[in-house]
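Asks: What follows is a predicted structure for the sequence shown.
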Amino acid sequence: MSAAGHSDEVLDGLRRQARKLVAELAGPVRRVRLRSGETVLEVEWHGPAEAAAAPRTDPEPVAAPVVEPTTVPDRLAVRAPVVGTFYRSPEPGAAPFVTVGDLVRPGQVVGIVEAMKLMNEVTADQPGRVVEILVEDGKPVEYDQPLLALEPLAERSD
């Protein structure tokens, strides 16, 4: 099987899982993100919450939200990708993904949000230095809630 055929097969499997997950959830769903290896399926619904509660058979994918500045000037926020419980480490007792003072790069995992027994990686969208952890480990978070504050890295002038 070709690489493209394998990718299509993985994507089809992720679509089936997304449909099943949305159908099983009790409340409204606004965003679903599933990953299998390098393949990621992300779906976001726009419109009233009532419309999001009814599962759709052919959801429209959209781009992931962009990291926006927090209310503090010169800071960026890493935000929650879904509603759930925020964890700073991969498992209880393990070292946290990041701590205050750490440098992060785009795509680096900085935490996990558990939603319906699914562990959703929280990744940095931009490079920066962690200046504040905004949510305690094990606390509930809302979609798009700031989790970490980053200080942007200064541009190098060589």
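Replies: Arrived safely, thanks for sending. Numbering: from 1, shown residues only.

Asks: alpha carbons only for contacts and neighbour counts from here, please
Replies: OK.

Asks: Skipping its backbone neighbours, what lies nearest residue 99 in space?
Replies: In space, and not counting its chain neighbours, residue 99 is closest to residue 130: 6.8 Å by CA to CA, 6 or more residues apart in numbering.

Asks: doesn't the one you found fall inside a strand?
Replies: Yes: applying DSSP: H, G, I helix; E, B strand; the rest coil, one finds residue 130 inside a strand.

Asks: Would you check how far apart it and residue 89 are?
Replies: Look at residue 130 and residue 89: by CA to CA, to the nearest Å, they are 15 Å apart.

Asks: about what we covered before: quick check: the residue nearest to residue 99 touching residue 100?
Replies: Yes: between residue 130 and residue 100 a contact is recorded at 4.9 Å, counting by CA atoms under 8 Å.

Asks: and here's the other structure:
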Amino acid sequence: MTLEPEPAGEREQVLDWVVRHAARLGDAGSAPLRRITVSTATVAIGVEWSPPGPPGAAPPPTPERADDTAADPGPDTTLLVTAPMVGTFYRAQEPGAAPFVEIGDLVEAGQQVGIIEAMKLMNAVQADRRGRVSRIVAADGTPVQYDEPLLALLPHDGH
């Protein structure tokens, strides 16, 4: 559900509505409610349900927008670096600059791998674990949603 920009008071009314109706939203899906995301500026509400299946089962793979620059690294070995917020993903510090990482690069936990621009602010995206970049999932300059895959890493144990 996306609404046009509204005064702050009306946005708060939308948030209040979501909170009041969260139980109905949870019952609307075929699985337990996993997340409700509310963004501001142009109010966007995202609702996500847990995947069906036994408790503790891994969620199905997230659909990916790939640059198609690497082969599939294989099942169950890929670690994803995901968007920490909604915004526009950039692979480099500025237009024309070298990307923070390329396919084949080894990244360390805490290393900057991209930028997300949100409301005119540039926010660093950091890898949360060590690995070798196997695929660039999100294209440079594209809008991304919270928790959307940006990069795929193959685990690297340091040898």
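Replies: In hand now; what should we look at? Bear in mind the structure is a predicted one, so any value in this text is a computation, not a measurement.

Asks: neighbour count winner among residue 130 and residue 100 of the first structure?
Replies: Of the pair residue 130 of the first structure and residue 100, residue 130 is the one with more neighbours under other CA atoms under 10 Å, namely 23 against 13.

Asks: Just tell me what the more buried one corresponds to in the second structure.
Replies: In the second structure, the residue matched to residue 130 of the first structure (TM-score structural alignment) is residue 133.

Asks: wait, doesn't that match sit right on residue 108?
Replies: No: the pair residue 133 of the second structure / residue 108 is not scored as a contact, 10.7 Å apart, by CA under 8 Å.

Asks: now the strands for the second structure?
Replies: Along the second structure, counting by DSSP state E, strands occupy 33-39, 44-49, 79-82, 87-90, 106-107, 112-118, 121-126, 131-136, 142-144, 149-155.

Asks: For these, give me JSON lines that also has distance to residue 20 of the second structure.
Replies: Below are the strands of the second structure laid out as JSON lines (distance: least, CA to CA, whole Å):
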{"stretch": "strand 33-39", "distance to residue 20 of the second structure": "12"}
{"stretch": "strand 44-49", "distance to residue 20 of the second structure": "14"}
{"stretch": "strand 79-82", "distance to residue 20 of the second structure": "29"}
{"stretch": "strand 87-90", "distance to residue 20 of the second structure": "27"}
{"stretch": "strand 106-107", "distance to residue 20 of the second structure": "43"}
{"stretch": "strand 112-118", "distance to residue 20 of the second structure": "28"}
{"stretch": "strand 121-126", "distance to residue 20 of the second structure": "31"}
{"stretch": "strand 131-136", "distance to residue 20 of the second structure": "39"}
{"stretch": "strand 142-144", "distance to residue 20 of the second structure": "28"}
{"stretch": "strand 149-155", "distance to residue 20 of the second structure": "30"}
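
Asks: of all the ones you listed, which lies closest to residue 22 of the second structure?
Replies: Smallest distance to residue 22 of the second structure across these (CA to CA): 8.2 Å, for strand 33-39.

Asks: Packing partners of that closest one?
Replies: helix 22-28, strand 44-49 (3 or more CA pairs under 8 Å, 6 or more residues apart in numbering; DSSP states H and E).

Asks: Need the counterpart of residue 110 of the first structure in the second structure.
Replies: Taking TM-score structural alignment, residue 110 of the first structure has residue 113 as its aligned residue in the second structure.

Asks: How much space separates the aligned residue in the first structure for residue 142 of the second structure from residue 84 of the first structure?
Replies: Matched by TM-score structural alignment, residue 142 of the second structure corresponds to residue 139 in the first structure. As judged by CA to CA, residue 139 of the first structure and residue 84 of the first structure stand 8 Å apart.

Asks: residues touching residue 108 of the first structure, list them.
Replies: Taking CA atoms under 8 Å, 6 or more residues apart in numbering as the criterion, residue 108 of the first structure is in contact with 123-124.
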